[in-house]
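[1] Got a sequence here, can you build the structure:
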Amino acid sequence: MTEYDVKDLDLAEVGRSRIEWAAQEMPVLRQIAERFARERPLEGIRIAACLHVTTETANLVRALVAGGAEVVLTASNPLSTQDDVAAALVKYDGVPVYAIKGEDKETYYRHLHAALDHRPHLTMDDGCDLVTLLHKERREELREAFGGTEETTTGVIRLRAMAAAGVLAYPVIAVNDAKTKHLFDNRYGTGQSTLDGILRATNVLLAGKTVVVIGYGWCGRGIASRARGLGANVVVTEVDPLRALEAVMEGFSVTSMREAARVGDVFITATGNQHVIDREHLEVMKDGAILANAGHFNVEINIPALEALAVEKREPRPFVTQYLLADGRRLHLLGEGRLINLAAAEGHPSAVMDMSFANQALSVEYLVRHRDALEPRVYGVPEEIDRRVARLKLEAMGVAIDALTPEQERYLASWEAGT
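    Modelled structure (predicted):
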C-alpha cells in the first residue's frame, strides 16, 4: 500500500484529467520522460521532492518515475497544493504524496518529515525547507543524500548562506539560476500568474489603478510589465540602484516605499525579504488598499503589525481577509500573505513550467551521473543543459534558427582580423 496523506482520493479522476491537460503544454518534459523511460538513468534513486503540488509538478514526478526513480512528494507551501492532483498521483501513479491545501504549520512539517522518512538520495526543493530540516533535525540521514536541486530564488539564497557557513552537506544545483528558468518562469510565469491570482481573488479592474510592485528582480519585472499591459499605473520600489535605474528606463515610476504607500491601490511584493511592507506603510495606505505577495514565504508583508492595527477582520471573499482599522480604513490581505498565484489561482502556465521542470529533470540526471565528482556547494545548471532545454523548446514551438557557418566560427575564434 502506498503511504500518503491527501485530502480525498475521490478527487483523483479530476486530477488525472487536469494533469493530462497540462502535459499537452509541456512537450520538452514529455520528450525527456520518453527518453528516461527507455534509458532508466534514475533506476533505484530515492528522491524526496518538496514542491508546489500542481499539474505541472505531477508531470515532472511522472518523468522521474519513468526514469526509474522512487519519488515521494510533499508540498512546499501550505496553500499551494491542488488536492485533486495529489489524489491522482497517489491513486493512479502510486506516488506517496503528503500534501493538503490549507494544512496548518504542524501538518506541513509533519509532511516534510514523512518525505524524509524515505531516506532520499536526492532532494528537490522549492524554498529550501526540506534541505534545512534535513540539515537541522535529521543529520543522521545526510550520509545517504548525495545531491539536490532548488527551484526558486528564496531557496537559492538560503542555500548559498548554508554553503558560506560551511554547513551544506551535499551539492545542490540552483535550477532557478538557469536562463531557461528565471528569464521565462520568473518573468513571464510569475508576471501572468500573480495577476491571475489577484484577479481571481478580488475581481477588481486594474486599469486606471496604481499598482505598486515592490522589488524589480525578474519576478517584479514580469509583474510590472503585465500590470502595465492591463492599464495600471505602475510604481516600482527598490533597494538596488541598478534595478531601480532599469525600472526608470523602462518607463515606470520609481520612488520610496514610504511615498508609494500613500498612493497605491494594489501592492505586490516580490523581494524574498521580510517586512518590505511594514507598519509605517500600513498606517498611511488608502482605504481599500489590496496587499498581495508573489514571494515564496509569507514574511514580506508584516502580518503581525497588520493584526495589531486592526480592530476587526472578516473574509468578504475566498482568499481575501479584510482588516478594519481604528480610523475606519479597510486593508485587504490576499491569500494569508502567501504566494498569491498558487493560493488563489493555479500557478504558472504549463508552457513556461515545461522549461523549469525540464531543467529539474536533467539536473537530477546530471547529479546521478556526476555524484562522485561534485563538492558540497551550490552549482549552476550546466550550460549544455540550459542550451538543450532552449533548443528543445524552440523545436516544440516550430521555431527555426540559424547556425554559424564554419567561416563565421573561425572569425569569432580569431583575433588577427582588424578594421
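
[2] all contacts plus neighbour counts: C-alpha atoms, from now on.
    Noted.

[3] Tell me the secondary structure at residue 49.
    Put simply, residue 49 is strand when judged by DSSP: H, G, I helix; E, B strand; the rest coil.

[4] got the contact list for it?
    Contact partners of residue 49, counting by Cα atoms under 8 Å, 6 or more residues apart in numbering, are 71-74, 115, 123-125.

[5] ok, of those, which one's closest to residue 363?
    residue 124 (10.2 Å; Cα to Cα).

[6] Check whether the closest one sits in a helix, strand or coil.
    Applying three-state DSSP: residue 124 is strand.

[7] can I assume residue 327 sits in a strand?
    No - with three-state DSSP as the criterion, residue 327 is assigned coil and is not in a strand.

[8] gap between it and residue 286?
    The gap separating residue 327 from residue 286 is 11 Å, by Cα to Cα, to the nearest Å.

[9] now the other sequence, so there's something to compare against:
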Amino acid sequence: MAISTRGDVKDLSLAARGKDRIEWAAEDMPVLRLIRERFIKDQPLKGVRMSGCLHITTETANLAITLKAGGADLVLCASNPLSTQDDVAAALVSEYGIPTYAIKGEDEETYYRHINAALDHKPNMTMDDGCDLVSILHTSRSELVENVVAGLEETTTGVIRLKSMEKAEVLRFPVLAVNDSDTKHMFDNRYGTGQSTLDAIIRSTNRLLAGRTLVVFGYGWCGRGVASRGHGLGANVVVCEVDPTRALEAVMDGYRVMPGVEAAAIGDILVTVTGDINVIDQDHLEHMKNGALIANSGHFNDEINIPALEKLATNKRRVRDFVDEYTYSDGRRVYLLAEGRLVNLSAAEGHPASVMDMSFANQALGAEYMLKLAKDLEPRVYTIPADIDKEIARLKLQSMGVRIDTLTPEQEKYLNSWESGT
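    Okay, the predicted model is just below:
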C-alpha cells in the first residue's frame, strides 16, 4: 500500500498502466473533451475546492481531469469499496496531481477514513455517487457545511437519499440531481448498466445466458437495460416490480412479470436494480433452485439480504474471483456475485466510456451551472436545465456524425400558436 500526502492508493507503480487506460477511455469521450477545451480557456471553476466521492474508474479520471482543467482544486475518494481501479487511482495521484483516496477491496473503516480525508479538503462543492459524502458532511462533519455552496449527485440511490433529506428539511445546500437529466438516466442507466451488468456476470462466471431464465428485480431505466441486453443474448427474461405502471410496461415489452418469490423458484440468474433494501429477501432465498446466480447492480449491497443468506447456508466458499458459493442444508447451492455489491463495477469495469461521456458532461456542466446560481438557490434537489441537457445530446450526435432536422420558421410559429384548428 502506498500512502502519500496526496492520497492513499494501493501501488503507485501501477500509474503508467492507469494512464494508458485513461487515455484509451478519453478516445471515446468526445463531448467531455470539447467541454475540457472550453474549460481550459474560460476557467469556470477557478479556485473552487471540490471533494468528489465517485467510482474511481478510467471514465471518472477523465471527468476529474476536466474539472481540474477548469480551475477546480479537486480531491477524490471512492464511492464503493470494490469499484476502484487501482491503476487509475495511482495515475490520478502521480500522473495528474489529483489527490485520490481509494483502494479496491478496502474495508469499511478505510472506506470512511477516505471519505473523511476528502472532506478534510473543506470543499466549496461536493460531487457524490450514492450520497455517502453528503450524508457524512451533514452528520459527523457538519462544521464544514457552511463552506459548501452546492453539490452534485450522480446516481439514483443518492437522489433518493437527497430527496429524503429535503423532505425532512435537513438538507443544507442545493444539490443538482445529475442522474435525473435525460442524457444521463436514459442512456447511462439503460445502455450502460444493461451492458456492464451482464458483462460482469459473464466475466465472473463464464456462464452462457442463452436459454437461461434471467430475473430482473426492478424495471426502472437500469432494469430496462438489463432486461433488454439479457433478451438480446438469448435469455428468457422475467421482471419483478412493485409499480403497476412499470410492471405493465414490462408486459408490453414482451417480458413475463410475476411476484419475486415465484420468480426466485425458476431463476437461473437473478439481478437487483432497485435502490431498495432486501429486494431479494429470505423468502426468495429459500425458494431458489440449485445453481442460481445472485447479483446486485444497485448502488449499495442492501438489495440482497446477505445476513439471511449466511444463516441459511451450512457452508460458504470462494469458488472464483467475485463468486461465493453458499450451500444449504438440503444440498442446494446458490452463488452470490461480488459480495452483493454493484456487480458491474466490482467484477468488471463499469459502464463503457461512450455512455459515461454524457453522464460526466452533465457533471462538468452541472458544476459550472450550480456555481453560477448557487447563491440564489434554496437547499433543495434540482434538475439540470433542459437546454444544457439538449446541448449535450447535440454534441454527442455531432461526435457520432449524425445529423438531424431543424424546425422551419413556419413550424415554430405553428407550435407556438393556438389559432389553427381542425
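
[10] Of residue 327 and residue 286 of structure 1, give the one with the bigger neighbour count.
    residue 286 (17 against 11; other Cα atoms under 10 Å).

[11] quick one: the aligned partner of the more buried one in structure 2 and residue 341 of structure 2, what's the gap?
    Applying TM-score structural alignment, one finds that residue 286 of structure 1 aligns to residue 289 in structure 2. Distance, residue 289 of structure 2 to residue 341 of structure 2, by Cα to Cα: 22 Å.

[12] again, but for residue 411 of structure 2
    50 Å.

[13] Give me the nearest residue to residue 277 of structure 1, chain neighbours excluded.
    residue 301 (4.8 Å; Cα to Cα, 6 or more residues apart in numbering).

[14] Specify the strand with the largest residue count in structure 1.
    strand 310-317 (DSSP state E).

[15] what's in contact with that one?
    201-202, 321-326.

[16] what's the mean gap between it and the aligned bit of structure 2?
    Compared with structure 2 after fitting, strand 310-317 of structure 1 deviates on average by 0.7 Å (mean Cα distance after the TM-score superposition for structure 1).

[17] corresponding residues in structure 2 for that strand?
    On structure 2, the counterpart of strand 310-317 of structure 1 by TM-score structural alignment is residues 313-320.

[18] What residues sit buried inside the matching stretch?
    residue 313 (16 or more other Cα atoms under 10 Å).

[19] what about it, distance to the chain center?
    When distances are taken as Cα atoms, centre = their mean, to the nearest Å, stretch 313-320 of structure 2 is centred 28 Å away from the chain's centroid.

[20] quick revisit: which residue in structure 2 lines up with the residue nearest to residue 277 of structure 1?
    Using TM-score structural alignment as the criterion, the counterpart of residue 301 of structure 1 in structure 2 is residue 304.

[21] The residue mapped onto residue 14 of structure 2 from structure 1: how many residues sit nearby?
    When structure 1 is aligned by TM-score structural alignment, residue 14 of structure 2 is paired with residue 11. Residue 11 of structure 1 is flanked by 17 other residues according to other Cα under 10 Å.

[22] Residue 119 of structure 1 now?
    When counting by other Cα under 10 Å, one arrives at 18 neighbours for residue 119 of structure 1.
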